[in-house]
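# Have a look at this prediction, sequence included:
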Amino acid sequence: MPRLAANLTMLFNEVPFLDRFAAAARAGFTGVEFLFPYDHPPEDVAEAAKTAGVQVVLFNMPPGDWAAGERGLACLADRETDFVESVERALIYAQALDCPTLHLMAGIPPAGLPRATALDLYAERLAHAAHRAADHGRTLVIEPLNDRDMPGYLLRTTGEAAEIIARVGAPNLGLQFDLYHAQIMEGDLTTRLRRLAPVIRHVQIAGVPDRHEPDGGECDPHYLLRVLDDIGYAGWVGCEYRPKAGTLAGLGWAKPYLAERHPGGA
């Protein structure tokens, strides 16, 4: 049976971030993920998760200057010091939150930089981050993003991700398989899930093409979750979508996979 994790960056936006942990628990989620926790002290985020009784299963390493358009530092040659510091900052949060898995964004290489050069630097920095994550007992994942939502992003397909993972060769480095991005860029999700099963460490789901609830798009979420069971995937499935009409109103598709709610509980 799949384990669904609420993505608190996109779900439960009806309340402030630190209140979303309890809201997710009340809805029946036992795991949560989010993009970036860095606007809050790690102890505050940890307390919110502990009080709600949910496990933090994934978040992203710092992406650089998001407002300026940076989407990761791993392929930016002039940001070596910032990259190293971002890895260490993420590991502080991972320890405080007891989070097993961290996502390292690849970044958008500057115009004119040869793709091969960007990939070389990316692989080098992935190796560093994977080594530091291993020192802390953490798994590192990389995620291809579609070029409609993230134009210019370095890592675009699951095939490219698998090549980089093999190139780096770190045992704690794996694939974050986002079904939404993969369907837009590649399709053939069942075959890809089966082929890449050995390197998949985290999965995310959303409806295609509008990134709303998974049951409102062109892919059947219940079928895909059965495929994950079939390939022996035992990890979490992050619900990283934008609710069409409120978080709770759109959770009907997920009810078979959520814990029973207890009146008066978290």
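Right, received. Where do you want to start?
# Every contact and neighbour count from this point should use C-alpha atoms.
OK.
# the helices in the stretch 151-266 of the chain, which residues?
158-168, 179-185, 189-196, 221-230 (DSSP state H, counting those that start in this stretch).
# for the stretch 51-200 of the chain, what spans make up the strands?
55-60, 101-103, 139-142, 173-178, 200-205 (DSSP state E, counting those that start in this stretch).
# okay, now the one to match up with it:
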Amino acid sequence: MPRFSANLSMLFTEVDLIDRFEAARAAGFKAAEIQFPYDLDVETIRRKLVEQDLRLVLFNVPADDLLLGGEGLACVPEKQGMFREALALAVDYAKVLRPDAVNVLPGRCLDSARQTEYLSTFKQNLGLAADAFSPLGIKTVFEAINSLDMPGFIVDTGAKMLAVQDELQRSDIFLQYDIYHMLRMSEKPAEFILRHARRIGHIQFADCPGRGQPGTGTADWAALFSAIDQSGYDGWTGAEYKPSGATSTTLGWFNHYDNR
């Protein structure tokens, strides 16, 4: 079965972020990811990881107003200076925390007439990120987010991710494949993962619909986790779902599928 990491931005929210490291380790996780770790001092995070013998495998470059309904950062031509500042902050954290990968969220374009311009800006910024993280031995990843939950997102399908990767032709830029988002777009994640595993740097998941834990939607998790195993993908698989109750009560899937 896959190696599972706990997304501390979405799981164990019953306690403050600083206490979620301990909660994840107590639940049996050996790795964690955080969407945006910047509210915590980087040395505090490092100490928590050491104390809990926990590996931090992923975090995101800051994305400005993306989660508040805005366009975000990485694709907006007028925000390229802000992106460079955000990237510098992410690099400072990466130098200390040494994650496996750092995610660059493409963002969205709310003016369809500028779609091509926004996509071009994103590709430029994604290249800048790879230039910064590759010397540290850290993968640069980017993800598609479904355009039903987040209208205007400029990369919203597996095909669009592959197209960006094909155009850039860089061996240090990988896909972050989120099973929930691609199910939401009516894609077939098991088939995609089996076909493109070598191009994927990180996988995340939640059930669909609802974005809850496995078992709350219609996805076939035995088949999906088996496909990840069969594909040869060797990274971590991140639980990034909205727990239907206290996180500890939603981990039946983990206790069933995790190889501890």
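Perfect, I can see it now. This is a predicted model, so every value here is computed, not measured.
# TM-score of the superposed pair?
Comparison of the two superposed chains (TM-score structural alignment, normalised by the length of the second structure) gives a TM-score of 0.95, and 260 aligned residues with a C-alpha RMSD of 1.5 Å.
# Export the strands of the stretch 51-200 of the first structure as JSON lines, with columns for distance to Trp253 of the first structure and mean neighbour count.
Output for those, formatted as JSON lines (distance: least, C-alpha to C-alpha, whole Å; neighbours: other C-alpha atoms under 10 Å):
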{"stretch": "strand 55-60", "distance to Trp253 of the first structure": "21", "mean neighbour count": "24"}
{"stretch": "strand 101-103", "distance to Trp253 of the first structure": "26", "mean neighbour count": "25"}
{"stretch": "strand 139-142", "distance to Trp253 of the first structure": "27", "mean neighbour count": "26"}
{"stretch": "strand 173-178", "distance to Trp253 of the first structure": "18", "mean neighbour count": "26"}
{"stretch": "strand 200-205", "distance to Trp253 of the first structure": "12", "mean neighbour count": "22"}
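# Could you export these as a markdown table, including distance to Thr247 of the first structure?
Converted to a markdown table, these look like this (distance: least, C-alpha to C-alpha, whole Å):
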| stretch | distance to Thr247 of the first structure |
| --- | --- |
| strand 55-60 | 19 |
| strand 101-103 | 24 |
| strand 139-142 | 27 |
| strand 173-178 | 20 |
| strand 200-205 | 15 |
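# Now for Val32 of the first structure: which residues touch it?
Ala5, Ala6, Asn7, Leu8, Phe21, Ala24, Val54, Gln55, Val56, Val57, Leu58, Gly238 (C-alpha atoms under 8 Å, 6 or more residues apart in numbering).
# From Leu18 of the first structure, how far out is the fourth one?
Between Leu8 of the first structure and Leu18 of the first structure the distance, using C-alpha to C-alpha, to the nearest Å, works out to 9 Å.
# Compare these two (neighbour count), which wins?
Leu8 (25 against 17; other C-alpha atoms under 10 Å).
# The more buried one contacts Phe34, doesn't it?
Yes: between Leu8 of the first structure and Phe34 there is a contact at 5.1 Å, judged by C-alpha atoms under 8 Å.
# Select, out of the strands of the stretch 51-200 of the first structure, the one closest to Gly232 of the first structure.
With C-alpha to C-alpha, the closest approach to Gly232 of the first structure among these belongs to strand 200-205: 10.5 Å.
# Quick one: average offset of the closest one versus the second structure, please.
In this overlay with the second structure, the average offset of strand 200-205 of the first structure from its partner residues is 0.7 Å by mean C-alpha distance after the TM-score superposition for the first structure.
# Please give me every residue in contact with the closest residue to Ile154 of the second structure other than its chain neighbours.
Nearest residue to Ile154 of the second structure, sequence neighbours excluded (C-alpha to C-alpha, 6 or more residues apart in numbering): Arg108, at 5.1 Å. Counting by C-alpha under 8 Å, 6+ apart, Arg108 of the second structure makes contact with Leu66, Gly70, Glu71, Gly72, Cys75, Pro151, Gly152, Phe153, Ile154.
# ok, Arg108 of the second structure to Gln165 of the second structure distance?
For Arg108 of the second structure, the distance to Gln165 of the second structure - C-alpha to C-alpha - is 18 Å.
# Looks like Gln52 of the second structure contacts Glu22 (just checking).
Yes: the pair Gln52 of the second structure / Glu22 is scored as a contact, 6.1 Å apart, by C-alpha under 8 Å.
# any idea how far Glu191 of the second structure is from Thr116 of the second structure?
Counting by C-alpha to C-alpha - Thr116 of the second structure and Glu191 of the second structure are separated by 29 Å.
# thinking again about what came up before, which of Gln52 and Glu22 of the second structure has more neighbours?
Glu22 (19 against 16).
# Can you classify the more buried one by secondary structure?
Secondary structure assignment for Glu22 of the second structure (DSSP: H, G, I helix; E, B strand; the rest coil): helix.
# Please identify the residue in the first structure that aligns with it.
In the first structure, Glu22 of the second structure lines up with Ala22, judged by TM-score structural alignment.
# Please tell me how far stretch 236-250 of the second structure is from the chain's geometric centre.
15 Å (C-alpha atoms, centre = their mean, to the nearest Å).
# What span of the first structure is that stretch aligned with?
Against the first structure, stretch 236-250 of the second structure falls on residues 236-250 (TM-score structural alignment).
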